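Enquirer: this is the structure alone, sequence omitted:
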């Protein structure tokens, strides 16, 4: 199995990846095909696929922010069991991020991620059992993610002004003893991360404004 980076929509593996995203994620979570052109060409956005033979069987997108020394996991896809895909993707992603942080003269501080809460909202993820939200939540907990104490919503990637609910915003500190994080870091990060979307829901704007009134937010068990 190979860990291959995609940097253009012309890459044959990108068509396979986009088809896979459409099968697994709900429509509001998938950016249109043509809108991927600039993100893929952005050196700060790292999209990797797990290629088994000629088939794309898994993928992960993430980015490293050198000014904050943090990363964000945009998504992880595991399309089938029995290949140790979860570990393969997580280990290769972490190695890549540790190298990026090292090149920045630092040790990685941690990584953000959005995580579905299946206890509040159900989603079948295309019927792929290894992507079951209950399983994914426990896997991410095992990796070290903690839930940020925040009533979280995010803008729909369809850019229609709708607020997407039923997720938690989480952080995986490299220091597992960390039990809070700077609220301004969270607010600044979310503002930067969603800057590509012009149509923000009021709930999201209120959430970010509330964060800016706080010094820290707690990291809770996931």
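Expert: Received it, and whenever you're ready, just let me know what you need. Since this is a predicted model, take the numbers as computed values, not measurements.
Enquirer: all contacts plus neighbour counts: C-alpha atoms, from now on.
Expert: Noted.
Enquirer: other SSEs contacting the strand or helix carrying residue 57?
Expert: Under the criterion of DSSP states H and E, residue 57 resides in strand 55-65. Judged by 3 or more C-alpha pairs under 8 Å, 6 or more residues apart in numbering; DSSP states H and E, strand 55-65 is in contact with helix 12-24, strand 45-52, strand 70-78, helix 85-103.
Enquirer: for residue 92, give me its contacts.
Expert: Taking C-alpha atoms under 8 Å, 6 or more residues apart in numbering, we find residue 92 in contact with residue 3.
Enquirer: so how far is residue 136 from it?
Expert: In this view, residue 92 and residue 136 are 18 Å apart by C-alpha to C-alpha, to the nearest Å.
Enquirer: same deal with residue 124?
Expert: To residue 136, residue 124 is 12 Å away according to C-alpha to C-alpha.
Enquirer: go on, residue 99?
Expert: Residue 99 is 26 Å from residue 136, by C-alpha to C-alpha.
Enquirer: part of a helix, is residue 115?
Expert: No - counting by DSSP: H, G, I helix; E, B strand; the rest coil, residue 115 is not found in a helix; it is strand.
Enquirer: so it sits against residue 135, correct?
Expert: No - using C-alpha atoms under 8 Å, residue 115 makes no contact with residue 135, being 11.3 Å away.
Enquirer: circling back to that earlier point, just so I know, which of the helices and strands packed on strand 55-65 lies nearest residue 149?
Expert: In terms of C-alpha to C-alpha, the element of those nearest to residue 149 is strand 70-78, at 17.5 Å.
Enquirer: residues making contact with the closest one?
Expert: 21, 57-65, 85-86, 89, 97, 108-114, 130-131.
Enquirer: again with stretch 195-209
Expert: Contacts for stretch 195-209 (C-alpha under 8 Å, 6+ apart): 151-155, 157, 159-163, 187, 190-191.
Enquirer: below is an additional structure, to be compared with the one above:
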């Protein structure tokens, strides 16, 4: 299996990755094909795919922000079961993040992630995140809990990536602390990070602004089990 960086929409593996995203995530969570052109040119955004026999069988996007001393995993897709794709992506990503951390001369506080709440899955299929079976919300949540992620104690909402300004619910904003004994974060950390992270989306719903105002009014935010 090959860990391959995607740096352009012209990369033939990008089209395959984008197709896989459409199978794994609901439409409001997938940035349109043409809108990927500029993000892929941003050297701080890391987009990698797992390639097996010429096909994209997994993908991950992440970044390390030294100004906050935190990483963010934007998404991880396991396209097929039984191939060890999830473990492969994790090992490759963690090694790269350690490299980015060392290059920046900072010590990471941990990693943020948005994680689906399986209780809000579609009742008929049990799947809120697409047609790829390893991507079932309950499976992903348990795996991420096993890796040490905890949810921030807030009612989370984020702007839709389709640029329509809709409020996307059904997810928790989570954090995997480098210090496993940490049970809270200064509220200024998620506030600063989320304002930076969603600066690329000019249309934000009122629910997002209200959530941010509530978060800014707090000194700290608890980290709870998922």
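Expert: Received the coordinates, thanks. On a predicted model such as this, the values are computed, not experimentally measured, just so you know.
Enquirer: quick TM-score on the pair, please.
Expert: With the length set by TM-score structural alignment, normalised by the length of structure 1, the two chains reach a TM-score of 0.97; 222 aligned residues with a C-alpha RMSD of 1.0 Å.
Enquirer: residue 49 of structure 1 maps to what in structure 2?
Expert: In structure 2, residue 49 of structure 1 lines up with residue 49, judged by TM-score structural alignment.
Enquirer: and the spatially closest residue to that match that is not a sequence neighbour, how many residues sit next to it?
Expert: Closest residue in space to residue 49 of structure 2, ignoring its immediate chain neighbours: residue 59 at 4.1 Å, by C-alpha to C-alpha, 6 or more residues apart in numbering. Using other C-alpha atoms under 10 Å, the number of residues around residue 59 of structure 2 comes to 26.
Enquirer: residue 15 of structure 2 versus residue 59 of structure 2, what's the distance?
Expert: Distance from residue 59 of structure 2 to residue 15 of structure 2, by C-alpha to C-alpha: 12 Å.
Enquirer: which residue lies farthest from the center of structure 2?
Expert: In terms of distance from the mean C-alpha position of structure 2, residue 53 ranks first, at 26.3 Å (C-alpha atoms, centre = their mean).
Enquirer: next up, the contacts around the residue lying closest to it once chain neighbours are set aside.
Expert: In this structure, residue 53 of structure 2 finds its nearest non-sequential neighbour in residue 1, 8.0 Å apart by C-alpha to C-alpha, 6+ apart. Neighbour list for residue 1 of structure 2: 50-53 [criterion: C-alpha under 8 Å, 6+ apart].
Enquirer: select only the buried ones of these in PyMOL?
Expert: In PyMOL, a selection of the buried entries from these looks like this (16 or more other C-alpha atoms under 10 Å):
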select buried, resi 50+51
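Enquirer: so which residue is dead centre in structure 1?
Expert: Central residue of structure 1 (C-alpha atoms, centre = their mean): residue 74, at 2.2 Å.
Enquirer: tell me the residue in structure 2 aligned with that residue.
Expert: Checking TM-score structural alignment: residue 74 of structure 1 goes with residue 74.
Enquirer: residue 209 of structure 1 now?
Expert: Structural alignment places residue 209 of structure 1 opposite residue 213 in structure 2 (criterion: TM-score structural alignment).
Enquirer: for residue 89 of structure 2, see how far away its match is.
Expert: Taken as C-alpha to C-alpha, the span from residue 213 of structure 2 to residue 89 of structure 2 is 35 Å.
Enquirer: for the two, work out which one has more neighbours and name it.
Expert: Each of residue 213 of structure 2 and residue 89 has its neighbours counted (other C-alpha under 10 Å); residue 89 has more, 21 against 12.
Enquirer: about what we covered before: so the match of residue 49 of structure 1 touches residue 56, yeah?
Expert: Yes - the pair residue 49 of structure 2 / residue 56 is scored as a contact, 6.3 Å apart, by C-alpha under 8 Å.
Enquirer: hmm, who's touching stretch 169-179 of structure 2?
Expert: 108-117, 120, 147-152, 155-158, 223.
Enquirer: which one's more surrounded, residue 115 and residue 135 of structure 1?
Expert: residue 115 (19 against 13).
Enquirer: in structure 2, what stretch matches the helix or strand that residue 147 of structure 1 is a member of?
Expert: Using DSSP H and E, the element containing residue 147 of structure 1 is strand 146-148. Mapped onto structure 2 using TM-score structural alignment, strand 146-148 of structure 1 spans residues 150-152.
Enquirer: residues touching residue 146 of structure 2, list them.
Expert: Residue 146 of structure 2 touches nothing, counting by C-alpha under 8 Å, 6+ apart.
Enquirer: quick one: it from residue 140 of structure 2, how far?
Expert: Distance from residue 146 of structure 2 to residue 140 of structure 2, by C-alpha to C-alpha: 10 Å.
Enquirer: ok, residue 11 of structure 2 next?
Expert: 28 Å.
Enquirer: look at those two and report which has more neighbours.
Expert: Set side by side, residue 11 of structure 2 and residue 140 show more neighbours around residue 140, with 19 against 11, by other C-alpha under 10 Å.
Enquirer: name the helix or strand for the residue mapped onto the more buried one from structure 1, please.
Expert: Using TM-score structural alignment to pair residues, one finds that residue 140 of structure 2 aligns to residue 136 in structure 1. Residue 136 of structure 1 belongs to helix 133-143 when assigned by DSSP H and E.
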